[in-house]
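> Provide a 3D model corresponding to the input given below.
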Amino acid sequence: MNYLIGVDVGTTSTKTVLYDEHAHVVDQFTQGYPLYRDSNGMAEQDPEKMVAAVEQVIHDAGQQIDFANEKLLAVSFSSANQSLILLDEHFQPQSRVITWADTRARNAADQLKRSPLGKQLYDKTGTPIHPMSPLTKLLWLKDTAPERLAATSYFGDIKSYLFYRFFNSFKVDISIASCTGMMNINSGDWDPTALELTGVAKDQLPEIVNGTTQAVGLTDEAVAKMGIPADTPFVYGAFDGALSNLGVGAIQQDTVAITIGTSAGVRVITDHPVIDPQERLFCYAVDNGLWVVGGPLNNGGDVYQWAVEHLVTPSAVQNEQTDPFTLANRVIEGEPAGANGLVFLPFLGGERAPLWDANARGSFFGLNNLHTRADMLRAVMEGICMNIATVYQAVCDLVGQPKSVTATGGFARAEVWRQMLADVLNCPVNIPESFESGCLGAITMAMKSLGMVDSLSAVQNFIGAEKSYQPVPETVAVYQKYLPLFQQVEGLLSPAYSTIAKLQRK
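Below is the predicted model of the structure:
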């Protein structure tokens, strides 16, 4: 038997899935690491802990292979995007990994967004102006720590750093590069305007390569840590959102993929770049000739977790002899659509799409003395879905109404979430059997790189069964009244977000 390993390098953990050559899951492994939030807005990782985690999970997967009689065909990578690492002349880290979740560049982002140059850069790079992007992180460092930039020889991300550690080669795939705010989506190369603005030279950035590019020739240290053959090809892959689309088979323009985990995302793949005149959505590369259009949302399952922790009492959990989330889902199922006239804006962690406002804050609207904890739980779940629907509508505005939605993430395990999403979107929602879509997308890119498949569309053969949820007309009619109200309230509160955020920071 031959094998492939898909690696998904995430914000708080790295996982691997070991597949056989027919893309059947054999085993999976996870290794966690901390996310440092030492100061207001900080969200950083330790690059050495991340390297160790990646080496460990690949080692664990490799232990399942009998290398005397079996072969590891390739290791392929999915990773979170929009990270930044400062490196010295020997490619040693001079900073921790500044992640997408770090918001300390908010002032730099606000200033750029208000200038004409902000719109020009969005049109050229497809990356909304927001603290998440390496572009604005570099502007923040340029303003607040110019001496650190002056002492930096190279600027990378977690994937380019990993590949450097494993192969002594400083390269990055086009998908990750396109998420930086510094790659021109038309030329596929680093954008001169972005380079001039940040003061970064092209040769200080990794070389941009296709996602199916292979790196071969692991260092002796990497071989010792991972315990796999030195000639094992490592395929660069893409960023996690793009590979999640691929891994659920949403690779045509008529299928939208929605992921709701800790955060959330709405994405559709096209065969050409699509720029949103209203700057609500991103446009990133998947690989040569494929683009993903959509929006990331900060607020997904983490908001629901907050609500369950604060609104479900321990005594109720004990009485029902179940866990808090199962109880909350059961309570919500018994509540009417619209939560008895209660609307929740789920912006507990600021928001990316569609607002692109790190100062956004959450709120209940319509609360009166008749409302209960059950109403509030239902409103929270509906608020998350309606926020997703706002991004979904923006995607439809640009690329057309899809035939269906494919949804994955932790939420997809609960029936009430699945049906609610179909009703709020007024579109069929399909839930695939496999939840590890990023790793499946990664090994599909490896298969294409190795010539095992002709096209990425071959992933359709590996996905397995799906369960479909159809919108219920009566419930759809309710949400079609509440969704415009949700958007109206958000518009009314938007001017006050910066004021409340400043008061909270004080």
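> Please count neighbours and contacts with C-alpha atoms only from this point.
OK.
> So which bits of the longest helix along the chain are buried?
Identified as the longest helix of the chain according to DSSP state H is helix 373-399. Of the residues in helix 373-399, 373-392, 394-396 count as buried by neighbour count, 16 or more other Cα atoms under 10 Å.
> packing partners for it?
Counting contacts by 3 or more Cα pairs under 8 Å, 6 or more residues apart in numbering; DSSP states H and E, helix 373-399 packs against strand 264-270, strand 290-297, helix 301-311, helix 324-333, strand 343-345, helix 415-425, helix 473-493.
> Including mean neighbour count and distance to Ser169, could the ones you listed go into JSON lines?
Written out in JSON lines, the entries for the helices and strands packed on helix 373-399 read as follows (neighbours: other Cα atoms under 10 Å; distance: least, Cα to Cα, whole Å):
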{"stretch": "strand 264-270", "mean neighbour count": "26", "distance to Ser169": "30"}
{"stretch": "strand 290-297", "mean neighbour count": "24", "distance to Ser169": "25"}
{"stretch": "helix 301-311", "mean neighbour count": "17", "distance to Ser169": "37"}
{"stretch": "helix 324-333", "mean neighbour count": "18", "distance to Ser169": "46"}
{"stretch": "strand 343-345", "mean neighbour count": "25", "distance to Ser169": "45"}
{"stretch": "helix 415-425", "mean neighbour count": "22", "distance to Ser169": "44"}
{"stretch": "helix 473-493", "mean neighbour count": "15", "distance to Ser169": "47"}
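> And this one, please, so the two structures can be compared:
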Amino acid sequence: MTRIAAIDQGTTSTRCLVVEEGGSASCVAARRHTQYHPAPNHVEHDPEELIANIRAVVAEAGAVDAIAIANQGESCLAWDAETGRALSPVIVWQDARTTDDLKALGPEAEARSKAISGLPLDPYFSASKFRWLLLNNPDVADAHQQGRLRLGTTDAFFLDRLTGHFNTDPATASRTGLLDMATCQWSAELCELHGVPLSCLPEICPVDAGFGTFLDIPVKVSIVDQQAALRGHGCIAHGDCKVTFGTGAFLLAVTGNEPPRYGDLLPTIGWKCEGLDTVYALEGGVYDAGAALEWARNAGLFDSVEELDTFDGPSALSRGLVFVPALSGLAAPHWDRKAAPLFIGMDHATTRLDLVRAVLEGIAMLTIGLIEATETVVGRLSRISIDGGLSQNAYFAQFLASASGRTIVVPTMHELTALGLAAFCGIDVGTIRGQGRIFESDGSVSAAQRTRFEQALGFAKGWRGA
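Model (predicted):
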């Protein structure tokens, strides 16, 4: 019986699930890591801590036949090609330090970026982070001058250190802002635009190409976490859609074998398996989902998640109480890093649980904006599968269904990234995923209430630049 160690190296933790052919999956280990905020708009991780956590969770997996690793996507760093030593912290996808640098490139550069990579010039993506490291980190600049610099998203660092393979996959590469979506290869033009030496970037290989061995165990699959979750949800046909509610909320919808038109959302590569056509997808995100809820807990609005299972009385939104979860700005379809979080509509009777209820509803309302923007490309999304921590909150799932007017499905197994990794390894995960809970719209959220949220959203936009 095949046993896969599925490693989900995420924004706040590293988890390992052992998935077995025949229908079982269990979480065998989890390690949290530190989030560093050394300056405003800076978010960093210690790369050595991440590597140590991967090693630790693999050690707890026991005997397995293969390893599959999911990465954070846009988070990236620099390291020494000869020694493997990290030369920088990991600059996390939430980091916005390059906002002004990208704005200075101008509208013509933005148009070229969209034409080639499909992506706007936003600090969310890796390209400007690489450039920042070259300009601001003397160790990185020195390694480049000496011809021993490697630049990459975290997957390339993990693979290089663990297996000696300096590789990435097309899905992860499509999150950098440096990939030509038409050829699935690095774009020399975009590398020049951002001042990133193409020779320092990893080789792009299919997701299931095989990436050497770690502790004599084959590393069979490597891919970005959200695309792994898309496959884990069983989304393989045009219009299949999922939303993962982790640190952020990320919607992906399968669009087929041709790059989609993008509008305000992002074309991305879903996956590329050996010998098969590339599968493309459309993506939109909310920067702060679980992160907004964690902020609310740290601010003292609630103590435990059990408090959030049920609320008394009508919704916060119906009472005019709104929260816009823009702690890191607004992602698709707004693309406003100057937006700020906002509470509006409190009165003397407002309690802390009213406020945290508004936080949950605000995350759902931003997610609905993603759903509706996606529908302009792929058609009506009547049924949407969700996973991640917030998906386990019944109030949140029901509010999302009611406010969106769509059926929301929560699979029985909510570690969908791990299931996707196992699926790429050839394991049938449908039975493990399960049918789960289904939430239907009850009509409790009116058009007028949705308009009220849009008004608050307008107040939040551009606030930090005012």
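> Quick TM-score on the pair, please.
Comparing the chains after superposition, counting by TM-score structural alignment, normalised by the length of structure 2, produces a TM-score of 0.90; 456 aligned residues with a Cα RMSD of 2.4 Å.
> returning to that earlier point: what is the distance between the longest helix of structure 1 and the centre of its chain?
Remark: helix 373-399 of structure 1 is offset 17 Å from the chain centroid, using Cα atoms, centre = their mean, to the nearest Å.
> mean deviation of that helix from structure 2?
In this overlay with structure 2, the average offset of helix 373-399 of structure 1 from its partner residues is 1.8 Å by mean Cα distance after the TM-score superposition for structure 1.
> Run the angle between that helix and helix 473-493 for me.
Comparing the axes of helix 373-399 of structure 1 and helix 473-493 via axes from the mean of the first three to the mean of the last three Cα atoms, to 10 degrees yields an angle of 80 degrees.
> and Cys16 of structure 2, how far is that from Ala63 of structure 2?
As judged by Cα to Cα, to the nearest Å, Cys16 of structure 2 and Ala63 of structure 2 stand 13 Å apart.
> So the two - more neighbours on which side?
Of the pair Cys16 of structure 2 and Ala63, Cys16 is the one with more neighbours under other Cα atoms under 10 Å, namely 28 against 13.
> Does the closest residue in space to the more buried one that isn't next to it in sequence fall in a helix, a strand, or a coil region?
Counting by Cα to Cα, 6 or more residues apart in numbering, Cys16 of structure 2 lies nearest to Ile7, which is 4.6 Å off, once chain neighbours are set aside. Under DSSP: H, G, I helix; E, B strand; the rest coil, Ile7 of structure 2 falls in the strand class.
> Ile7 of structure 2 is in contact with Ala61, isn't it?
No: the pair Ile7 of structure 2 / Ala61 is not scored as a contact, 9.9 Å apart, by Cα atoms under 8 Å.
> shared neighbours, those two?
Counting by Cα atoms under 8 Å, 6 or more residues apart in numbering, the shared contacts of Ile7 of structure 2 and Ala61 are Cys16, Leu17.
> which residues touch Leu178 of structure 2?
If a contact means Cα under 8 Å, 6+ apart, then Leu178 of structure 2 has Ser117, Ala127, Trp186, Ser187, Leu190, Cys191 as its contacts.
> mind listing what the third one touches?
Neighbouring residues of Trp186 of structure 2 by Cα under 8 Å, 6+ apart: Leu178, Leu179, Asp180, Leu198.
> State the pair within the residues you listed that is farthest apart.
For the contacts of Trp186 of structure 2, the maximum inter-member distance is 12.7 Å, found between Asp180 and Leu198 (Cα to Cα).
> who has more neighbours, these two?
Neighbours per residue, other Cα under 10 Å: of Asp180 of structure 2 and Leu198, the larger number sits with Asp180, 21 against 17.
> what residue of structure 1 matches up with that one?
If you follow Asp180 of structure 2 across to structure 1 using TM-score structural alignment, you land on Asn184.
> just Arg337 of structure 2 next, same as before
Structural alignment (TM-score structural alignment) places Arg337 of structure 2 against Ala358 in structure 1.
> give the contact list for its match.
Contacts of Ala358 of structure 1 were listed using Cα under 8 Å, 6+ apart, and they are Thr103, Arg106, His130, Pro131, Gly349, Gly350, Glu351, Arg352.
> Would you confirm that the fifth one contacts Asn298?
Spelled out, it's Gly349 of structure 1. Yes: taking Cα under 8 Å as the contact criterion, Gly349 of structure 1 and Asn298 are neighbours in contact, 6.3 Å apart.
> Neighbour count for those two, which is higher?
For Gly349 of structure 1 versus Asn298, neighbours defined as other Cα under 10 Å are more numerous around Asn298 (24 against 20).
> overlap between the contacts of Trp186 of structure 2 and structure 1?
By both residues aligned by TM-score structural alignment, their matches' Cα atoms under 8 Å, the contacts of Trp186 of structure 2 still in contact after alignment to structure 1 are Leu178, Leu179, Asp180, Leu198.
> Quick one: map the last one onto structure 1.
Meaning Leu198 of structure 2. Alignment note (TM-score structural alignment): Leu198 of structure 2 maps to Lys202 of structure 1.
> Tell me the spacing between its match and Ser434 of structure 1.
Between Lys202 of structure 1 and Ser434 of structure 1 the distance is 40 Å, computed by Cα to Cα.
> Ok, Gly341 of structure 1 next?
36 Å.
> same check, this time on Gly10 of structure 1
From Gly10 of structure 1 over to Ser434 of structure 1 the distance is 18 Å, taken as Cα to Cα.
> Over to Lys403 of structure 1?
Distance, Lys403 of structure 1 to Ser434 of structure 1, by Cα to Cα: 21 Å.
> Tell me which of the two has more neighbours.
More neighbours surround Ser434 than the other of Lys403 of structure 1 and Ser434, with 16 against 12 (other Cα under 10 Å).
> which residue lines up with the more buried one in structure 2?
With TM-score structural alignment as the criterion, the equivalent of Ser434 of structure 1 in structure 2 is Met413.
> same check, this time on Asn298 of structure 1
So, by TM-score structural alignment, Asn298 of structure 1 is matched to Tyr287.
> Please apply the same query to Ala151 of structure 1.
Mapped onto structure 2 by TM-score structural alignment, Ala151 of structure 1 lines up with Ala143.
> For that match, which non-adjacent residue is closest in space?
Nearest residue to Ala143 of structure 2, sequence neighbours excluded (Cα to Cα, 6+ apart): Leu149, at 4.9 Å.
> Does that neighbour touch Pro138 like I think?
No: with the criterion set as Cα under 8 Å, Leu149 of structure 2 and Pro138 do not qualify as a contacting pair; they are 11.9 Å apart.
> So for those two, which residue has more residues nearby?
Neighbours around Leu149 of structure 2 and Pro138, counted as other Cα under 10 Å, are more numerous at Leu149. The numbers are 24 against 13.
> Look through structure 2 and report the residue furthest from the middle.
In structure 2, counting by Cα atoms, centre = their mean, His348 sits farthest out from the average C-alpha position, at 37.8 Å.
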